[in-house]
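Visitor: Structural data only, the sequence is not supplied:
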């Protein structure tokens, strides 16, 4: 499993919205500048996030985007699954019930299932708030 730029940039976009949250909408141009990502590419990604109600769009001259929920309510898994689809390493472990014809004869299913479980455990245990905290600590802006 390899996360595409779409998934990586969606996570960075959401993190930027969380870090720079002042209650005012944040423009895509500002996010694009801070993150070094094309604003045209961010437009495609924000559209997906907006349709899923992860962000709220504010129109007008002072418009932009804000998070719909608190950063602790988003997991990395939510954001990546929205933009990437399944995070499973192979198709046969994507669904709850494995419908592969070889499931009972496949010695490698255990490997794929353990990888899938590990990936899901990691991405579902990290919140956007965790990433904000990490970023603030890294930047030396975190006060205990």
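Guide: Yep, it's here. Remember, it's a predicted structure, so these values are computed and weren't measured experimentally.
Visitor: can we go C-alpha only for contacts and neighbour counts from here?
Guide: Noted.
Visitor: in the longest helix belonging to the chain, what counts as buried?
Guide: For the chain, the helix with the greatest residue count under DSSP state H is helix 109-125. Residues 109, 112, 113, 115, 116, 119, 123 are the ones in helix 109-125 that count as buried (16 or more other Cα atoms under 10 Å).
Visitor: Please convert those residues to CSV, extending it with distance to residue 34.
Guide: Converted to CSV, those look like this (distance: Cα to Cα, whole Å):
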residue, distance to residue 34
109, 43
112, 38
113, 38
115, 34
116, 33
119, 29
123, 24
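Visitor: Now flag whichever of those is closest to residue 77.
Guide: Within the buried residues of helix 109-125, proximity to residue 77 (Cα to Cα) peaks at residue 123, which comes in at 4.5 Å.
Visitor: Reduced to three states, what does the closest residue to the closest one other than its chain neighbours come out as?
Guide: Nearest residue to residue 123 in three dimensions, chain neighbours excluded: residue 77, at 4.5 Å (Cα to Cα, 6 or more residues apart in numbering). Following DSSP: H, G, I helix; E, B strand; the rest coil, residue 77 is assigned to helix.
Visitor: Pasting the second one now:
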């Protein structure tokens, strides 16, 4: 059985994205669009506590790739919130689709930790998903 992280690493490879594990200070992950080269995702070699967390960081960075929201221009500081929201929305759709969240809620999971255990993800992803699905009027 393929893990979520393995699935995402394959998705990156299929799209020509190199993935590196590096010692990053103050950040856990990043994506770089190197213009003349293929894009690259870097995951921190420290500070990531689980494969679930690594998968979510990977999905977030892939979200930047698939939505084209890179920090590559002088005006990006003004749009950072919008860029992060687009990457998070992609991550949520990929890792915690609405149907899965709805199934957890129907199965009497109400606390973030209960939903996280049921859906095999982190509480942070559950919180982000709930915010996004509420904004879309689904919850």
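Guide: Alright, I've got the coordinates. This is a predicted model, so every value here is computed, not measured.
Visitor: Give me the TM-score for these two chains.
Guide: TM-score of the superposed chains, computed with TM-score structural alignment, normalised by the length of structure 2, equals 0.31; 82 aligned residues with a Cα RMSD of 5.1 Å.
Visitor: one step back: tell me the helices and strands packed up against the longest helix of structure 1.
Guide: Judged by 3 or more Cα pairs under 8 Å, 6 or more residues apart in numbering; DSSP states H and E, the packing partners of helix 109-125 of structure 1 are helix 76-84.
Visitor: Sort out which residues of the helix it packs on are buried, please.
Guide: Going by neighbour count (16+ other Cα under 10 Å), the buried part of helix 76-84 of structure 1 is 76, 77, 78, 79, 80, 82, 83, 84.
Visitor: hang on, the earlier thing: quick check, the residue nearest to residue 123 of structure 1 in contact with residue 120.
Guide: Yes - checked against Cα atoms under 8 Å, the pair residue 77 of structure 1 and residue 120 is within contact range at 7.0 Å.
Visitor: got the buried residues for the lengthiest helix in structure 2?
Guide: Looking across structure 2 with DSSP H, the single longest helix is helix 76-95. By 16+ other Cα under 10 Å, the buried positions in helix 76-95 of structure 2 come out as 83-95.
Visitor: For structure 1, which segments count as helices?
Guide: Going by DSSP H, structure 1 shows helices at 5-19, 28-35, 39-51, 76-84, 109-125, 128-138.
Visitor: With distance to residue 66 of structure 1 as added columns, please give these in JSON lines.
Guide: JSON lines is the format used below for these (distance: least, Cα to Cα, whole Å):
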{"stretch": "helix 5-19", "distance to residue 66 of structure 1": "6"}
{"stretch": "helix 28-35", "distance to residue 66 of structure 1": "11"}
{"stretch": "helix 39-51", "distance to residue 66 of structure 1": "10"}
{"stretch": "helix 76-84", "distance to residue 66 of structure 1": "15"}
{"stretch": "helix 109-125", "distance to residue 66 of structure 1": "22"}
{"stretch": "helix 128-138", "distance to residue 66 of structure 1": "14"}
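Visitor: Ok, which of these comes nearest residue 64 of structure 1?
Guide: helix 28-35 (6.6 Å).
Visitor: Go through that closest one and flag the buried ones.
Guide: 28, 29, 31, 32.
Visitor: Now render these as JSON lines, adding distance to residue 8 of structure 1.
Guide: Shown next, in JSON lines, are those (distance: Cα to Cα, whole Å):
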{"residue": "28", "distance to residue 8 of structure 1": "16"}
{"residue": "29", "distance to residue 8 of structure 1": "18"}
{"residue": "31", "distance to residue 8 of structure 1": "14"}
{"residue": "32", "distance to residue 8 of structure 1": "14"}
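Visitor: what's in contact with stretch 102-118 of structure 2?
Guide: Where contact means Cα atoms under 8 Å, 6 or more residues apart in numbering, the residues beyond stretch 102-118 of structure 2 that reach it are 101, 119, 122, 123, 125, 126, 127.
Visitor: Just to be sure, the first one is in a strand?
Guide: No - assignment of residue 101 of structure 2 by three-state DSSP gives helix, placing it outside any strand.
Visitor: Neighbours of it, how many?
Guide: 20 (other Cα atoms under 10 Å).
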